[in-house]
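Novice: Sequence first, then the predicted structure:
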Amino acid sequence: MSERLTFRLWEPVQAHAVLTHHVWPRIKERLMAGQRLQLELRQETRSNEQNALLHALIGEIAEQAEWAGRKWEPEVWKRLMVAAWTRTRGEHVTVLPALDGHGVDMVPVRTSRLSRAECAELIDFVQAWAAEHGIATGQHGVIEEAA
């Protein structure tokens, strides 16, 4: 059985209750049955609201902006924005030789794996870029801070 449990933890008393009443009993039962387990702790990933906001912003940029002499689909703009934001953080963007030997391909950062704080930072970056380039955002009524 490959059961995966996910619990949102936001303060010590609530986290202790979750661990004591929900997590530890499951762990103990499986360990006593001889199973081996892996426990992973990580920051909470972006929210649905952040995801909607990010995609709305990128959609508006795709509707209004041109880059390298033409308009691009939202997915292209998303890759461009994530790559530029990644570099502003002092991180590198992975570019590899294409599998077919023709050119290079960029391997993007997966926004679905961003923490809430990272996604908020990316949203700020996209909004700032849009403002600097005269792109009007908020036209679809979705654009508001989603932290």
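Specialist: That came through, no problem.
Novice: from here on, contacts and neighbour counts on C-alpha atoms
Specialist: OK.
Novice: what's the closest non-adjacent residue to the residue positioned nearest the centre of the chain?
Specialist: By C-alpha atoms, centre = their mean, the chain has its centre lying nearest to residue 111, at 2.7 Å. Spatially, and ignoring its direct neighbours in sequence, residue 111 is nearest to residue 119 (7.4 Å; C-alpha to C-alpha, 6 or more residues apart in numbering).
Novice: wait, that neighbour sits on residue 109?
Specialist: No. Using C-alpha atoms under 8 Å, residue 119 is not in contact with residue 109; the gap is 11.6 Å.
Novice: Tell me which of the two has more neighbours.
Specialist: residue 119 (22 against 14; other C-alpha atoms under 10 Å).
Novice: Next up, the contacts around residue 116.
Specialist: Applying C-alpha atoms under 8 Å, 6 or more residues apart in numbering, we find residue 116 in contact with 43, 44, 45, 46, 47, 50, 147.
Novice: go with 6 Å
Specialist: Residue 116 makes contacts with 45, 46, as judged by C-alpha atoms under 6 Å, 6 or more residues apart in numbering.
Novice: distance of the closest residue to residue 44 other than its chain neighbours from residue 7?
Specialist: Closest residue to residue 44 apart from its sequence neighbours, by C-alpha to C-alpha, 6+ apart: residue 115 at 5.6 Å. Note on residue 115: its distance to residue 7, by C-alpha to C-alpha, to the nearest Å, is 15 Å.
Novice: this is the comparison structure:
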Amino acid sequence: MTERLEFELHNPMQAKLALKGQLFPFLANVLQGGGRWVLTVTRRKRTQPQNRRYWGQGVLAQVAAQAVVNGKQFSAETWHEMFKRMFIGVDELPNGELIGKSSTKLTTAEFSEFCTKVEAYASTELGVTFYDLEGR
């Protein structure tokens, strides 16, 4: 008997079929063995394609290659730190310094919104022109 059941749901019909065909039979089986079970429904965290589009040769690489501030260029990691601070928020370190909140816990929708803000800022404020992001 498996201890875990996971679905990725995209629409109401798929959810109905998964609940009826897989979840109900699974619960009927495991609940006969006693014990307590927890059912959690959450949004999916950012996807691998989103991550590749943002990192890879996508958004951050193109910002790092094109953006010049005060005569300097910065690494993708440096830009990522700045964008996290600007668009996600900050956490305070024990010494009082601030660091950008992690983007790894963002849902697909939140990460999409974050990327949209980064791209808009990079285009309008840094003059970055993005190429072939959809193929990333």
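Specialist: Alright, I've got the coordinates. Everything quoted here is computed from the prediction, not taken from an experiment.
Novice: Would you pull the TM-score for this pair?
Specialist: Once superposed, the chains reach a TM-score of 0.78 (TM-score structural alignment, normalised by the length of structure 2), with 133 aligned residues with a C-alpha RMSD of 2.8 Å.
Novice: one step back: who's more crowded, residue 115 and residue 7 of structure 1?
Specialist: Neighbour count, other C-alpha under 10 Å: between residue 115 of structure 1 and residue 7, residue 115 has more, with 16 against 11.
Novice: Please list all residues in contact with the equivalent of the more buried one over in structure 2.
Specialist: Taking TM-score structural alignment for the superposition, residue 115 of structure 1 sits opposite residue 107 in structure 2. By C-alpha under 6 Å, 6+ apart, the contact set of residue 107 of structure 2 is 44, 45, 46.
Novice: mapped onto structure 1, which of these are still contacts?
Specialist: Retained in structure 1 by both residues aligned by TM-score structural alignment, their matches' C-alpha atoms under 6 Å are the following of the contacts of residue 107 of structure 2: 44, 45, 46.
Novice: just the strands in structure 2 please.
Specialist: For structure 2, the strands defined by DSSP state E cover 90-92, 98-100.
Novice: Can I get the ones you listed in TSV including mean neighbour count?
Specialist: Output for these, formatted as TSV (neighbours: other C-alpha atoms under 10 Å):
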stretch	mean neighbour count
strand 90-92	13
strand 98-100	15
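Novice: burial count for residue 82 of structure 1?
Specialist: 21.
Novice: Not counting its neighbours along the chain, what's nearest the counterpart of it in structure 2?
Specialist: Under the alignment defined by TM-score structural alignment, residue 82 of structure 1 corresponds to residue 84 in structure 2. Leaving aside its chain neighbours, residue 84 of structure 2 sits nearest to residue 100 (4.9 Å; criterion: C-alpha to C-alpha, 6+ apart).
Novice: any idea how far that neighbour lies from residue 60 of structure 2?
Specialist: For residue 100 of structure 2 relative to residue 60 of structure 2 (C-alpha to C-alpha), the value is 16 Å.
Novice: Next: residue 136 of structure 2.
Specialist: In this view, residue 136 of structure 2 and residue 60 of structure 2 are 12 Å apart by C-alpha to C-alpha.
Novice: of the two, who's got more company?
Specialist: Using other C-alpha under 10 Å as the criterion, residue 136 of structure 2 and residue 60 rank with residue 60 on top: 24 against 16.
Novice: That one pairs with which position in structure 1?
Specialist: For residue 60 of structure 2, the residue aligned by TM-score structural alignment is residue 58.
Novice: quick one on the thing from earlier: quick one: the strands of structure 2 as a markdown table, columns for distance to residue 3 of structure 2 too.
Specialist: Listed next are the strands of structure 2 as a markdown table, based on distance: least, C-alpha to C-alpha, whole Å:
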| stretch | distance to residue 3 of structure 2 |
| --- | --- |
| strand 90-92 | 36 |
| strand 98-100 | 36 |
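Novice: closest one to residue 79 of structure 2 among these?
Specialist: strand 98-100 (11.0 Å; C-alpha to C-alpha).
Novice: To what extent does the closest one diverge from structure 1 after superposition?
Specialist: Compared with structure 1 after fitting, strand 98-100 of structure 2 has a mean deviation of 4.0 Å; criterion: mean C-alpha distance after the TM-score superposition for structure 1.
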